[in-house]
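Asker: structure for this input, please:
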Amino acid sequence: MRAAVIVFPGSNCDRDMVCALNLAGHEVISVWHKETELPKNIDLVAIPGGFSFGDYLRCGAIAAKSPIFKEVLKHIERGGYALGVCNGFQILTEAGVLPGILQQNIKTKFISKAVDLRVLNTTSIFTHRYVHEEPISIPIAHHEGNYFASSDDLKKLKDGDRIAFKYIDNPNGALEDI
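Answerer: Alright, predicted model coming up:
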């Protein structure tokens, strides 16, 4: 698989994403956010976290206006894979690729710790090696991880089996532990 990792000003996890994708056996190309085209034959666009645009309020909205994002949206519309981690997930929600928004954590504090998730979807390229309902532990680090979506969007996510994981012990107030 060929992957493009989008790099924004302030990003500091793009190199981690490149390393992880390389370790998984993928060919990876870093793409600066001001580029206007993705490299040819890209299968996956990865949007890393790590203080994109300084990690200010709604940095995802700023990143989603970057020149490369038009091509990212076309890639997704063609059925290409996209992965958003941390700010990358926020960017995908702000761009309208994923429904909902990320709000400030319910206790308005930065959270950095290991949490347990329950696997709900095992049919995607990202989750197919997990066991349904299996608990897994992952690190989190965020100030705006409180996911919220309208009841209509939540119904669409559920009906489409688009919720991959849920918190076992919700650390941030996210709607329905998503």
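
Asker: switch to C-alpha atoms for all contacts and neighbour counts from now on
Answerer: OK.

Asker: need the distance between the two termini of stretch 114-126.
Answerer: One end of stretch 114-126 sits 20 Å from the other (CA to CA, to the nearest Å).

Asker: how far out from the middle of the chain is that stretch?
Answerer: How far stretch 114-126 lies from its chain's middle: 13 Å, per CA atoms, centre = their mean, to the nearest Å.

Asker: what's that stretch in contact with?
Answerer: 127-140, 161-169, 171 (CA atoms under 8 Å, 6 or more residues apart in numbering).

Asker: also stretch 166-178?
Answerer: For stretch 166-178, using CA under 8 Å, 6+ apart, the contacting residues are 105-107, 111, 115-120, 145-149, 163, 165.

Asker: before we move on, back to that, write the ChimeraX selection for whichever of the contacts of stretch 114-126 are buried.
Answerer: To isolate the buried members of these in ChimeraX, using 16 or more other CA atoms under 10 Å:
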select :132,135,140,164,165,166,167,168,171
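
Asker: please provide the structure for the following sequence as well, for comparison with the first:
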Amino acid sequence: MIPKVLILTGFGINCDMETQHAFRVAGAQSERVHLTDLINRTRNLSDFDILALPGGFSFGDDIASGKVLANMIKYNLGGQVQEFIDTGKLILGICNGFQAMVKMGLLPGFNGDYSTQEVTLTFNDSGRFEDRWVHLKTNQNSKCIFTKGIESIYLPVRHGEGKFVVKNSDVLARLRKGSHIVLQYMDGAGNLAGYPFNPNGSVDSIAAICDETGRVFGMMPHPEAFQHRTNHPGWTREELPEEGAGMQIFRNAVEYVRENP
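Answerer: Now for the predicted structure:
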């Protein structure tokens, strides 16, 4: 079985081609589909196994990053997305895609509720766009299928609104207790740390979360930006594997679909 991946595109999404390529390298049939084609029903979400919401600046980040995209999906495709999740399929949101997912309520998905917003992503504490590489540590108790076999990973971030915040302390407690927290920003020694290691000021240094099933996953760092050793900032000075570490996230998704057709 060759998994089929829908890479959402249109209206300012600009990491769609890199995301498409990553899934293709991982062994999937990967296709870029414009949001309008889904809304107009000329293409069907149900024909795919994985939905990917790539990074970019959808709708120019008007109102707030990902907010307009979130509303476009929620109020035009909400039922289809819910069915997609209910049938055991996968959703991945990266950067702007993650922003849209939390703002439409897809994450954290407490008790199977994929419509209520409990968290958000807002302006970086630095007050500016952050473009840097970060160290990330994986929560080994998480059910996230995308990070299977990954203990730590080094990836780039590039965002102006990546600060993860919660509605209240009860939400943070539920995130911790339910192992929804998947990735956290760390310093080079593997410890929670402040800026610049945590590039945005996220509570608990949270960089990525998943739902209770581990099949719906959103992250601020860009795994599609580290597909090959030459993407790494130290590739001319360090001995690195030919394949970039970000590819494992895509390979995990493809392998999961193959094992759970």
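
Asker: ok so, going back, just the contacts of stretch 166-178 of the first structure: which are in strands?
Answerer: 111, 115-119, 146-148, 165 (DSSP state E).

Asker: tabulate those residues in JSON lines, adding columns for distance to His26 of the first structure.
Answerer: Below are these laid out as JSON lines (distance: CA to CA, whole Å):
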{"residue": "Ile111", "distance to His26 of the first structure": "31"}
{"residue": "Val115", "distance to His26 of the first structure": "28"}
{"residue": "Asp116", "distance to His26 of the first structure": "28"}
{"residue": "Leu117", "distance to His26 of the first structure": "26"}
{"residue": "Arg118", "distance to His26 of the first structure": "27"}
{"residue": "Val119", "distance to His26 of the first structure": "24"}
{"residue": "Asn146", "distance to His26 of the first structure": "31"}
{"residue": "Tyr147", "distance to His26 of the first structure": "30"}
{"residue": "Phe148", "distance to His26 of the first structure": "33"}
{"residue": "Phe165", "distance to His26 of the first structure": "24"}
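
Asker: state the distance from the counterpart of Thr93 of the first structure in the second structure to Gly27 of the second structure.
Answerer: Structural correspondence for Thr93 of the first structure with respect to the second structure (TM-score structural alignment): Val102. Noted for Val102 of the second structure: a distance of 28 Å to Gly27 of the second structure, by CA to CA.

Asker: did I read that right, the match of Thr93 of the first structure in a helix?
Answerer: Yes: counting by DSSP: H, G, I helix; E, B strand; the rest coil, Val102 of the second structure is found in a helix.

Asker: I figured it was touching Thr120, is that so?
Answerer: Yes: Val102 of the second structure is within contact range of Thr120, at 5.8 Å (criterion: CA atoms under 8 Å).

Asker: ok, these two, which is more surrounded?
Answerer: Val102 (27 against 21; other CA atoms under 10 Å).

Asker: distance of the more buried one relative to Arg132 of the second structure?
Answerer: On the measure of CA to CA, Val102 of the second structure and Arg132 of the second structure end up 23 Å apart.

Asker: cool, thanks, talk later.
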